[in-house]
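Enquirer: Sequence and predicted structure are below.
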Amino acid sequence: MILMMLSSITIIFISNMIMILAMILSKKSFKDREKCSPFECGFDPKSSARNPFSLHFFLITVIFLIFDVEIALIFPMIYTFMMTNFILWTKTIFFFIIMLLVGLYHEWNQNMLNWTN
């Protein structure tokens, strides 16, 4: 027990010292106008650098992100199929899938899934 505590304290101490050393050594004091520009190449833009982007593309990205997270929530449900009560598992998965379908229907009803308006 004491050996575990001693090794944990040593690991925490070493990691904190490395983080402090990295913060001290990574200070940048030289500021260049080209490096502070919004482009990595250092060239000045020929037109406005703040062009508006498509809001519809952003909404499609948010919809994809939401469904991606929901798929990540379904995977543990598949894994726990054999370890839980079947009736409770079935009710939970059906409720989850119905919520997904209601959200999909709402997005379809609001014409969010059409790329062109």
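Expert: Structure received.
Enquirer: rest of the way, CA atoms for contacts and neighbours
Expert: Will do.
Enquirer: Distance of the residue nearest to Met77 when sequence neighbours are not counted relative to His106?
Expert: Closest residue to Met77 apart from its sequence neighbours, by Cα to Cα, 6 or more residues apart in numbering: Ile93 at 7.5 Å. Using Cα to Cα, to the nearest Å, we find Ile93 at a distance of 20 Å from His106.
Enquirer: want to compare, so here's the second one:
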Amino acid sequence: MRGAGHGVHDVRERGADVPEAVVLAAGYFRGYSVVGLLAVLGVLFVAVAFGAGRLLRPVVPTPEKLLTYECGVDPVGEGWAHTQVRYYVYAFLYVIFAVDSVFLFPWATVFAAPGYGVTTLVEMFVFLGFLAVGLLYAWKKGVLEWT
């Protein structure tokens, strides 16, 4: 036997006039309440773990512990170092090719399905256009030349 307070479904079973939109909204938000509860529990679990770590760890600061760690060698010079922009362009090229390889397999599987041929082909040409713009940018910057 069901108890009172189970929401819209109980009201409808007792004969009350409840609009269909209210019933649909209640079912819709009930599904997201589980996701929200899991998110709150996850954040709470991480917060408790970090708090316990902060409370239980030993705190004994020494001058050696307060130094910047640099591969076991005492740091020399300033903390500011110039980085060349070309390394960012290499990373940009890597991202372009990684996204390309990730996108090609699902495209190939969907392209073979009936009814998706033209749409998928147009999507792939749009994607290849973006890839070509990225490669053109790298070529104009001279990144593709081996020196």
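Expert: In hand now; what should we look at? Values in this document were obtained by computation on a predicted structure and should not be read as measured data.
Enquirer: The residue nearest to Met77 of the first structure maps to what in the second structure?
Expert: Correspondence of Ile93 of the first structure to the second structure, assessed by TM-score structural alignment: Met124.
Enquirer: and what of Met82 of the first structure?
Expert: Under TM-score structural alignment, Met82 of the first structure pairs with Ala112 in the second structure.
Enquirer: Cross-check the contact I'm expecting between Thr120 of the second structure and Phe111.
Expert: Yes: assessed by Cα atoms under 8 Å, Thr120 of the second structure is found in contact with Phe111 at 5.9 Å.
Enquirer: tell me which element the spatially most central residue of the second structure is part of?
Expert: In the second structure, the residue lying closest to the centroid (Cα atoms, centre = their mean) is Val99, at 14.3 Å. Taking DSSP states H and E as the criterion, Val99 of the second structure maps to helix 86-111.
Enquirer: What's the average distance for that helix when superposed on the first structure?
Expert: With mean Cα distance after the TM-score superposition for the first structure, helix 86-111 of the second structure departs from the first structure by a mean of 2.0 Å once superposed.
Enquirer: For Leu100 of the first structure, the count of nearby residues, please.
Expert: Residues lying near Leu100 of the first structure (other Cα atoms under 10 Å) number 15.
Enquirer: Three-state assignment for it, please.
Expert: helix (DSSP: H, G, I helix; E, B strand; the rest coil).
Enquirer: how close does it sit to Met77 of the first structure?
Expert: 15 Å.
Enquirer: Then Ser37 of the first structure?
Expert: 47 Å.
Enquirer: which residue lines up with Val95 of the second structure in the first structure?
Expert: Using TM-score structural alignment as the criterion, Val95 of the second structure maps onto Leu65 of the first structure.
Enquirer: how many neighbours does that match have?
Expert: Per other Cα under 10 Å, the neighbour tally for Leu65 of the first structure reads 12.
Enquirer: residue ranges of the helices in the second structure, please?
Expert: 8-13, 20-56, 86-111, 117-140 (DSSP state H).
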